[in-house]
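Asks: For reference, the sequence and a predicted model appear below.
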Amino acid sequence: MTVTAPDHGVLFDTSEPQPAKPRRRSARNRRGARGWVIVALLVVVALLMIFPFWLALINAFKPPAEYIENGPIGIPTQLDFTALIEFWTGVDFNQKLLNSVIVSGSVALLAAALSLLSAYAIGIGRIKGRVWILAVFMLAFTIPQEALIYPLFMLARDVGLYDTLLGVILILAVLQSAFGTYMLSSVLGSFPMEVLEAARLDGASRIRILWHIVLPLTRPTLAVLVTFFFIWTWNDFFLPLIMLPSSANQTVSVALGALSGQYTSDPTALAAASLAGILPAIIFFVLFQRTLMRGVTLGAVK
């Protein structure tokens, strides 16, 4: 209700004030809709990534006649382990699996140790030309293996490490430690110097500081590196293919690559071989995913 006076216009307004429009609610709704769109896109991407593994899983245990009848996408009505058993025994997969475990585990541990020692000297030692040294390490990591394979082949042959697991372990450990050194140097570059000075005043040597102070604090980051190094080495194909020609020293990836042409006419056997090759890496990732996520979270918080 509005009260007016003659020749004076409006004196005062007795009507109740109207509530303001809910702008915050509309902005919140837009953010919520945007979040649902992002979640939907992530679900689609996850399904596309899982789809090849799903095909390998259902076709590895599918009878050949049922594969011809229903195609690769059809769900098998009965489980047939014949293709998997024939592949496992035909290529001596136990030996190939053992070789991959030895190579991948040794490379992961050795590369992590080399990365820690190099990063300790570069990040904490603060040597001259630190930035240029890290640039060289990063350049070494980005060089493709095809450009290095000939000198590595000649060197391994001359020192007697050609066609041996030790030769592949040493080469891959040195190559992958370049990335580990670059990553750990950035972490150790921001290491609290007060802790190190206090340890030096107490008479601790450099080795003792590394073992009792630096190593425990960088253990989550080292766990991430070990996980990455293991998976990268497990999936590496080109270097083991050139450096391990004999069947007794072949890894899983090389065995799968050599047998792909043999099993092209039998899709179920090829699916069984693919499943046998990727299953150990998936198991390793599932077992260490908590360690991996904890190391990434601690690095982000730091």
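Replies: Yep, that arrived.
Asks: CA atoms for contacts and neighbours, from now on please.
Replies: Noted.
Asks: In the protein, which residue is most central in space?
Replies: By Cα atoms, centre = their mean, the chain has its centre lying nearest to Phe228, at 4.5 Å.
Asks: Skipping adjacent residues, who's closest to it in space?
Replies: In this structure, Phe228 finds its nearest non-sequential neighbour in Ala108, 7.9 Å apart by Cα to Cα, 6 or more residues apart in numbering.
Asks: And the helix or strand hosting that neighbour, what's buried?
Replies: Using DSSP states H and E, the secondary-structure element containing Ala108 is helix 93-119. The neighbour-count check on helix 93-119 (16 or more other Cα atoms under 10 Å) flags 93, 95-97, 99-116, 118-119 as buried.
Asks: where along the stretch 51-200 of the chain do the helices fall?
Replies: Taking DSSP state H, counting those that start in this stretch, the helices of the stretch 51-200 of the chain run over residues 64-70, 82-90, 93-119, 130-142, 145-158, 165-189, 193-201.
Asks: And the longest one, what does it pack against?
Replies: The criterion is 3 or more Cα pairs under 8 Å, 6 or more residues apart in numbering; DSSP states H and E, and the helices and strands that helix 93-119 contacts are helix 165-189, helix 219-235, helix 252-259.
Asks: hold the first one in mind and look at this next one:
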Amino acid sequence: MTGTTLTLSRRARHKGLGRVVKWLVLAVMVGLALLTASPLLVLVLTAFRERSDYATHGPLSMPESFTFSAFGRYLESVNFPLALFNSVVISLLVALVGVVLSLLAAYAIGIGRIRGGAAITAVMLFATMLPQEAIIYPLFYGTQEIGIRDSIWSIIIIFSVLQAAFGTYMLGSLMSTFPPSLLEAARLDGASRMQILWKIVFPVMRPTLSVLVVFFFIWTWNEFYIPAVMLTDPANQTVPIALSTVRGQFSTDMTQLNAGSLLSLLPTLIFFLIFQRTLTRGITAGAVK
């Protein structure tokens, strides 16, 4: 009887200790979440406050009143709808073209087993590691020679190739593990190479391709250096470039800058929320494979 009582008391202590550990872990995770979200909170509070309030109390204080005046000043100083249109068109086309190029190149390397596939993959990996400052001069003069430098097509072509280099490296390693028996069965049934690609490989790789589309869109949206060099006409500028124009040489209206940053962030946030389930399924499918 005494042994049973001791066992029950030990179990009760273990349960109590487990609950304490769970609450401690929860408290730590909540603290980390708040710490991670604090820059976004400061961004939002600064965007909705008066310029004089920010100058007097600084960015870490609560606004005396919430106002949209900073948004109005930002929309008056830049053509945000046009910049938004340019960014959406560029990011969408780069995402789609980059994924198609990645799929075709990875299919040739991973399944087609072309000669020099390993060397080509190494070149693709090297291309993803090159800093943009190292390739800006040949890109600038190359696009200038063919007459597309100050055009959104120059950015679409450049980033489609750059994103496809990463996509080819990633998809090529995945396709090299594709079941050979499945491919051989399709060949015996008379399927051509393109039929194998679109009817067998593509459906299996679709979750991974959807992840690449989301990543390529967000990465291209946030690009600044190459678009800033290539696009000098305000009619072709993207959202990050339009945002940089509100920075003064000697002083900057931080409320206006934060308002523009918030407007620039919203499209990618909406895009991510729309495709969040697709992104989760794609990562999960890749983990299961």
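Replies: Right, received. Where do you want to start? These numbers come from a predicted model, not from an experiment.
Asks: that older thread, trace the residue nearest to Phe228 of the first structure over to the second structure, please.
Replies: The pairwise alignment with the second structure assigns Ala108 of the first structure to Ala95, based on TM-score structural alignment.
Asks: Now for that match: which residues touch it?
Replies: Taking Cα atoms under 8 Å, 6 or more residues apart in numbering, we find Ala95 of the second structure in contact with Ser160, Leu212, Val213, Val214, Phe215, Phe216, Phe217, Thr220.
Asks: can you rerun that using 10 Å?
Replies: 89, 156, 159-160, 163-164, 210, 212-220 (Cα atoms under 10 Å, 6 or more residues apart in numbering).
Asks: same deal with Asp53 of the second structure?
Replies: With contact taken as Cα under 10 Å, 6+ apart, Asp53 of the second structure is in contact with Thr46, Pro59, Ser61, Met62, Pro63, Glu64, Ser65, Thr255.
Asks: Mind putting those into a markdown table with neighbour count and distance to Phe178 of the second structure?
Replies: What follows is the contacts of Asp53 of the second structure, written out as a markdown table (neighbours: other Cα atoms under 10 Å; distance: Cα to Cα, whole Å):
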| residue | neighbour count | distance to Phe178 of the second structure |
| --- | --- | --- |
| Thr46 | 28 | 51 |
| Pro59 | 17 | 53 |
| Ser61 | 13 | 56 |
| Met62 | 15 | 56 |
| Pro63 | 18 | 57 |
| Glu64 | 11 | 60 |
| Ser65 | 9 | 59 |
| Thr255 | 29 | 53 |
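Asks: if we can go back for a sec, what angle do the helix holding Ala108 of the first structure and helix 82-90 make?
Replies: Calculated by axes from the mean of the first three to the mean of the last three Cα atoms, to 10 degrees, helix 93-119 of the first structure forms an angle of 70 degrees with helix 82-90.
Asks: average offset between helix 93-119 of the first structure and the second structure?
Replies: Compared with the second structure after the fit, helix 93-119 of the first structure shows a mean deviation of 0.5 Å (mean Cα distance after the TM-score superposition for the first structure).
Asks: ok, now stretch 39-53 of the first structure?
Replies: Mean for stretch 39-53 of the first structure is 3.2 Å (mean Cα distance after the TM-score superposition for the first structure).
Asks: Distance from the chain centre to that stretch, please.
Replies: Put simply, stretch 39-53 of the first structure sits 18 Å off its chain's centre (Cα atoms, centre = their mean, to the nearest Å).
Asks: now do stretch 113-133 of the second structure
Replies: 21 Å.
Asks: Taking the first structure as the reference, give the residue range it aligns to.
Replies: Mapping stretch 113-133 of the second structure onto the first structure (TM-score structural alignment) gives residues 126-146.
Asks: Could you list the buried residues of the matching stretch?
Replies: Leu134, Phe137, Met138, Ala140, Phe141.
Asks: Could I get the residues you listed in CSV, plus columns for distance to Phe288 of the first structure?
Replies: Below are these laid out as CSV (distance: Cα to Cα, whole Å):
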residue, distance to Phe288 of the first structure
Leu134, 29
Phe137, 27
Met138, 26
Ala140, 28
Phe141, 24
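Asks: Could you single out the nearest of the residues you listed to Pro52 of the first structure?
Replies: Phe141 (29.2 Å; Cα to Cα).
Asks: ok, now which ones touch the counterpart of Val301 of the first structure in the second structure?
Replies: Aligning on TM-score structural alignment places Val301 of the first structure opposite Val288 in the second structure. Taking Cα under 10 Å, 6+ apart, we find Val288 of the second structure in contact with Gly282.
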